[in-house]
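Novice: let me see the structure of the following:
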Amino acid sequence: MASTMSSIRSSFSLLILFIIFFLSFNATTSFNHLIQETCKKSSESDPNISLNFCISSLESDPRSHSVTSLTNLGLISMNLIRTNVSESRVYIEHLLKKTKKKKNTKGSKDRYIREYLKDCLELYSDAITTLEEAIGDYKRKRYVDSNVKVSSVLDASSTCEDGFEEKRGVVSPLTKRNNDTFQLSAIALSIIEMVRQ
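Specialist: The predicted model follows:
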């Protein structure tokens, strides 16, 4: 009798483990499918969006592991932009402090880099406020307003990068950050458009 009870407990334990594994697998597959499909549509409709960048960016946010709706995925995408823009702003401040310590001679590249960094700092500072407003609009289902504000963040990253190209020989120290902001904004805009439809 004890052997039968032990066998029943073992079978029951295995059944519970199987159910937990199955539910975990389905949840992962479900979230992964939403992200995969969203990124596929986004990259097909916008040549500025890399499929791999889209997937890896959205999957990098732990909240995406339990997301079940496109609307919530859109909010996650906007929060990713906010994080990127905030971190970029801090990085720009760091670069400004670093270039301030150097002696700037007339005509030196550092002087121009410093000017462009100041412009970028202003653009990214404004972008943080704009993103807060865009997220608020998105939550209130004011998708057109949210779209306009996210578009301005996308433009800010391009404007920042373009500034460095004005002076020959000056290389932007923000290219990757600007490109990431641009793509994250493009992803969010694509999702906003899908949610609107």
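Novice: C-alpha from now on. contacts and neighbour counts both.
Specialist: Will do.
Novice: neighbours of residue 138, how many?
Specialist: Per other Cα atoms under 10 Å, the neighbour tally for residue 138 reads 21.
Novice: shouldn't residue 82 be in contact with residue 131?
Specialist: Yes. Under the criterion of Cα atoms under 8 Å, residue 82 makes contact with residue 131 at 6.4 Å.
Novice: which SSE is residue 193 in?
Specialist: helix 175-196 (DSSP states H and E).
Novice: which residues touch that helix?
Specialist: 38-39, 42, 46, 48-50, 54, 57, 70-71, 73-74, 77-78, 80-81, 84-85, 88, 143, 147, 150-151, 153-155, 157-158, 160-161 (Cα atoms under 8 Å, 6 or more residues apart in numbering).
Novice: ChimeraX command for the buried members of those?
Specialist: Applying 16 or more other Cα atoms under 10 Å to these, the buried members can be selected in ChimeraX as follows:
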select :38,39,42,49,50,54,57,70,71,73,74,77,78,80,81,84,85,88,143,147,150,151,153,154,155,157,158,160,161
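Novice: for comparison, sequence B:
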Amino acid sequence: MKPISSVSPLILVYLFLTEFHITNTRGLIKKACETSLHKGLCLATIKADRDYKGAKLRDLAQIVPKAATSNATALQKEMEQLLKERAGTSVESALKDCKENYDDAVSQLEKSKQALEHKRYNDVNTWVTAAMNDADSCEQGLKEQADKDSPIAQKTFIFGQLFSNVLAVTNKAAACATRSV
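Specialist: Purely as a prediction, here's the structure:
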């Protein structure tokens, strides 16, 4: 019986540390997303990434641009498909512009991820804001050319929310980095 009683404290310590780690990660995710205008999407984006468990705030800040880049890449592919489907229509030129804008947005997001790795938070904000402007220009162009709503309006709306989350989480990471210096 003695071996069982000596194992029990070890199990309790393990369970305590595991629960502490899980609770700490949850708290950090909430902290990362607390200033976001789209908290639900921010939390879901981070939790959807397999690397979020045990991540530090700076690591969590890298997850959100990764999701935005993935979204932008999907929109690029959709633009290519729409260009094929709507060749020769009044929206074709706007779709071509959108394709270029999303090419730029993906490039800017890649640059923002590199800047984030080097803790250049102001550069991240610059690149992400530029990418947001590209997405907005695309949507405006489509609205002007199309007789009805943009064919990608809902997706660009979500894209904008992801960008907003990138800025919120990056600013939170920057604020924490400044305090720890």
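Novice: report the TM-score for the pair.
Specialist: For this chain pair, the superposition-based TM-score is 0.82 by TM-score structural alignment, normalised by the length of the second structure; 175 aligned residues with a Cα RMSD of 2.3 Å.
Novice: if we can go back for a sec, whereabouts in the second structure does the helix holding residue 193 of the first structure align?
Specialist: Aligned by TM-score structural alignment, helix 175-196 of the first structure falls on residues 153-174 of the second structure.
Novice: ok, average deviation of that stretch from the first structure?
Specialist: Superposed on the first structure, stretch 153-174 of the second structure shows a mean distance to its aligned partners of 1.8 Å (mean Cα distance after the TM-score superposition for the first structure).
Novice: could you tell me where stretch 107-117 of the second structure falls in the first structure?
Specialist: Counting by TM-score structural alignment, stretch 107-117 of the second structure corresponds to 129-139 in the first structure.
Novice: ok, average deviation of that stretch from the second structure?
Specialist: Mean for stretch 129-139 of the first structure is 1.5 Å (mean Cα distance after the TM-score superposition for the first structure).
Novice: and that stretch, how far out from the chain's middle?
Specialist: 15 Å (Cα atoms, centre = their mean, to the nearest Å).
Novice: next: stretch 159-166 of the second structure.
Specialist: For stretch 159-166 of the second structure, the distance to the chain centre is 6 Å (Cα atoms, centre = their mean).
Novice: which residue ranges form the helices in the first structure?
Specialist: 2-45, 51-60, 70-101, 109-139, 143-165, 175-196 (DSSP state H).
Novice: contacting residues for residue 55 of the first structure?
Specialist: 35, 36, 39.
Novice: got those residues as a markdown table, with distance to residue 179 of the first structure columns?
Specialist: Output for those, formatted as a markdown table (distance: Cα to Cα, whole Å):
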| residue | distance to residue 179 of the first structure |
| --- | --- |
| 35 | 21 |
| 36 | 21 |
| 39 | 17 |
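Novice: tell me the contacts of the spatially most central residue of the second structure?
Specialist: In the second structure, the C-alpha nearest the mean C-alpha coordinate belongs to residue 64, at 2.7 Å (Cα atoms, centre = their mean). Contacts here follow Cα under 8 Å, 6+ apart; on that basis residue 64 of the second structure touches 42, 45, 46, 162, 165, 166, 169.
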